[in-house]
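Chemist: Sequence and predicted structure below; questions after.
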Amino acid sequence: MTETEIEAAPQYDLSGVVIPLLKGVLYQENDAALWGTLLNLQARVRDYVAVLGLELVLDEAESYAFLRSRQAATDEDATRQLPRLIVRRPLSFPVSLLLALLRKKLAEFDAGGGDTRLVLSREDIAELIRVFLPQGSNEARLIDQIENHINRVVELGFLRKFKAAPGQSANYEVRRILKAFVDAQWLSEFDARLAEYQAQLAGGVEGGE
């Protein structure tokens, strides 16, 4: 690296690291210099955000980091808990279902020991969820609903959409941060809910958002 390149490299202080984390997930691939500063300052970052009632989740192996609200350790802590800075977003059942299906797909992919990135086409994702949605006579409406669910997962940051060539459907990378949000216990609980939902569908009960 030349002296000019060293001088041009961005420099970050503590606030320069915390502010991007408050805005959302930080990925090494998006800003290597910022990621390096986070690794160097992570102890100070943890202490700083703890004052705000937050904790740092950092996965060096998967190269991502984010902030989440700390869980109250005792009833006394719960009564004096600070207002949430990180807002919880309620999810519809189909979106929760899609997250669970993508998490299972990622686990199967990792078990195969192949590439490090799981990339699925829009059709692949649609087929994952299609069989669990109520079947109606309007196929176009069903496709639109699935498209909306996929877009919602993209907005949440669990899918990364690649730019598609004209006339071709989009491909999506399943972001590995999904593993931090959907653990084995969550999947187990969701499987129970899914079994109930499938029983409703089998009984002819109409589902929805």
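Modeler: It's in. Residues are numbered from 1 along each chain as shown.
Chemist: C-alpha only now, for contacts and for neighbours.
Modeler: Noted.
Chemist: contacting residues around the residue nearest the centre of the chain?
Modeler: Residue closest to the mean C-alpha point of the chain, counted by Cα atoms, centre = their mean, is Phe158 at 3.3 Å. By Cα atoms under 8 Å, 6 or more residues apart in numbering, the contact set of Phe158 is Val174, Arg175, Arg176, Ile177, Leu178.
Chemist: Would you check which pair of those residues lies furthest apart?
Modeler: Greatest spatial distance among the contacts of Phe158 (Cα to Cα): Val174 and Ile177, at 8.6 Å.
Chemist: which one of the two has more residues nearby?
Modeler: Neighbours were counted for Val174 and for Ile177 using other Cα atoms under 10 Å; Val174 has more, 23 against 20.
Chemist: ok, now how distant is the more buried one from Val154?
Modeler: 9 Å (Cα to Cα, to the nearest Å).
Chemist: Any buried residues in stretch 26-35, and which?
Modeler: Leu26, Tyr27, Gln28, Leu34, Trp35 (16 or more other Cα atoms under 10 Å).
Chemist: whoops, stretch 183-202 was the one
Modeler: Across stretch 183-202, burial judged by 16+ other Cα under 10 Å covers Leu187, Phe190, Leu194, Tyr197, Gln198, Leu201.
Chemist: Below is structure B, check it against A:
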Amino acid sequence: MEEPQQPQGSAAPQVDLSVLAIALLKGVLYREGDERLWGALLDLQARVRDYVAVLGLELMLDEAEGYAFLKSRPEPEDTSATHHLPRLIARRPLSFPVSLLLALLRKKLAEFDAGGGDIRLVLSRDDIVELVRVFLPDSSNEARLIDQIETHINKVVDLGFLRRLKTAGGPASYEVRRILKAFVDAQWLADFDARLAVYRAQLRGGEAPQADRPGGAG
């Protein structure tokens, strides 16, 4: 008996280079978010790298962690050059509390990974509040303090480093996205304690450290 033939045109359409480039320019591409796009990216990554290089961008792809994003290529060391491409990937300063929250989440992720087990780090809103509150000015208004921290949490969600999970009542829970490892690298973590001392000094002085946002076209 012959195997029945598939009708013409029934195969899933192939993902082309422009579709991948557009998806990456919109933001981070996750394996779990679209496995078809992810598979196409792995197959076409060399062509994608060449394609985005023309735009002054480079592809950052972590196959093990399951994410990819674009970032601007380093500026040439020759500062006398007259021709510079405009930046497609925006660099945006972050407030002190958001920068601090990112650092604390990255440290928590490193501790979680060192313990083995599950690959997903999930924290409740209360867990995150406790991480941050010891570094913020004392407040007699507990509700106001929590509202402020939730505002910072929402900003980190918008940046793509936390994913809000559906919960049946009670405080929200969040998954720490593993792309945070690409934003706050191992060398940064090695200097974490020293950086916290700087943060405390800046907090007392009313200054805000800044960080840049990776990924996305702005």
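Modeler: Right, received. Where do you want to start? Here the structure is a predicted model, which means the values were calculated and not measured.
Chemist: ok, back up a step: still contacting in the second structure, which of the contacts of Phe158 of the first structure?
Modeler: Compared against the second structure with both residues aligned by TM-score structural alignment, their matches' Cα atoms under 8 Å, those retain Val174, Arg175, Arg176, Ile177, Leu178.
Chemist: Now, those that are in helices?
Modeler: Judged by DSSP state H, helices contain the following of these: Leu178.
Chemist: Assign a three-state SS to the counterpart of Leu59 of the second structure in the first structure, would you?
Modeler: Aligned counterpart of Leu59 of the second structure in the first structure: Leu56 (TM-score structural alignment). Using DSSP: H, G, I helix; E, B strand; the rest coil, the secondary structure recorded for Leu56 of the first structure is strand.
Chemist: Tyr48 of the first structure too?
Modeler: helix.
Chemist: sorry, back to before: residue in the second structure matching the residue nearest to the centre of the first structure?
Modeler: In the second structure, Phe158 of the first structure lines up with Phe161, judged by TM-score structural alignment.
Chemist: And the residue nearest to the centre of the first structure, how far from Thr37 of the first structure?
Modeler: Note on Phe158 of the first structure: its distance to Thr37 of the first structure, by Cα to Cα, is 24 Å.
Chemist: now do Ser63 of the first structure
Modeler: From Ser63 of the first structure to Thr37 of the first structure the distance is 13 Å (Cα to Cα).
Chemist: Which residue ranges of the second structure form helices?
Modeler: Using DSSP H, helices in the second structure cover 17-26, 35-53, 96-114, 125-133, 142-159, 180-183, 186-190, 192-205.
Chemist: which one of the ones you listed is the most hemmed in?
Modeler: Counting by mean count of other Cα atoms under 10 Å, helix 96-114 has the highest mean neighbour count of these, with a mean of 19.
Chemist: After superposing, tell me the mean distance of that one to the first structure.
Modeler: Following superposition, helix 96-114 of the second structure is found to deviate from the first structure by 0.4 Å on average (mean Cα distance after the TM-score superposition for the first structure).
Chemist: Can you report how many residues lie near Val25 of the first structure?
Modeler: Val25 of the first structure has 14 neighbouring residues, counting by other Cα under 10 Å.
Chemist: my guess is it contacts Phe66, does it?
Modeler: Yes. Counting by Cα atoms under 8 Å, Phe66 is a contact partner of Val25 of the first structure at 4.8 Å.
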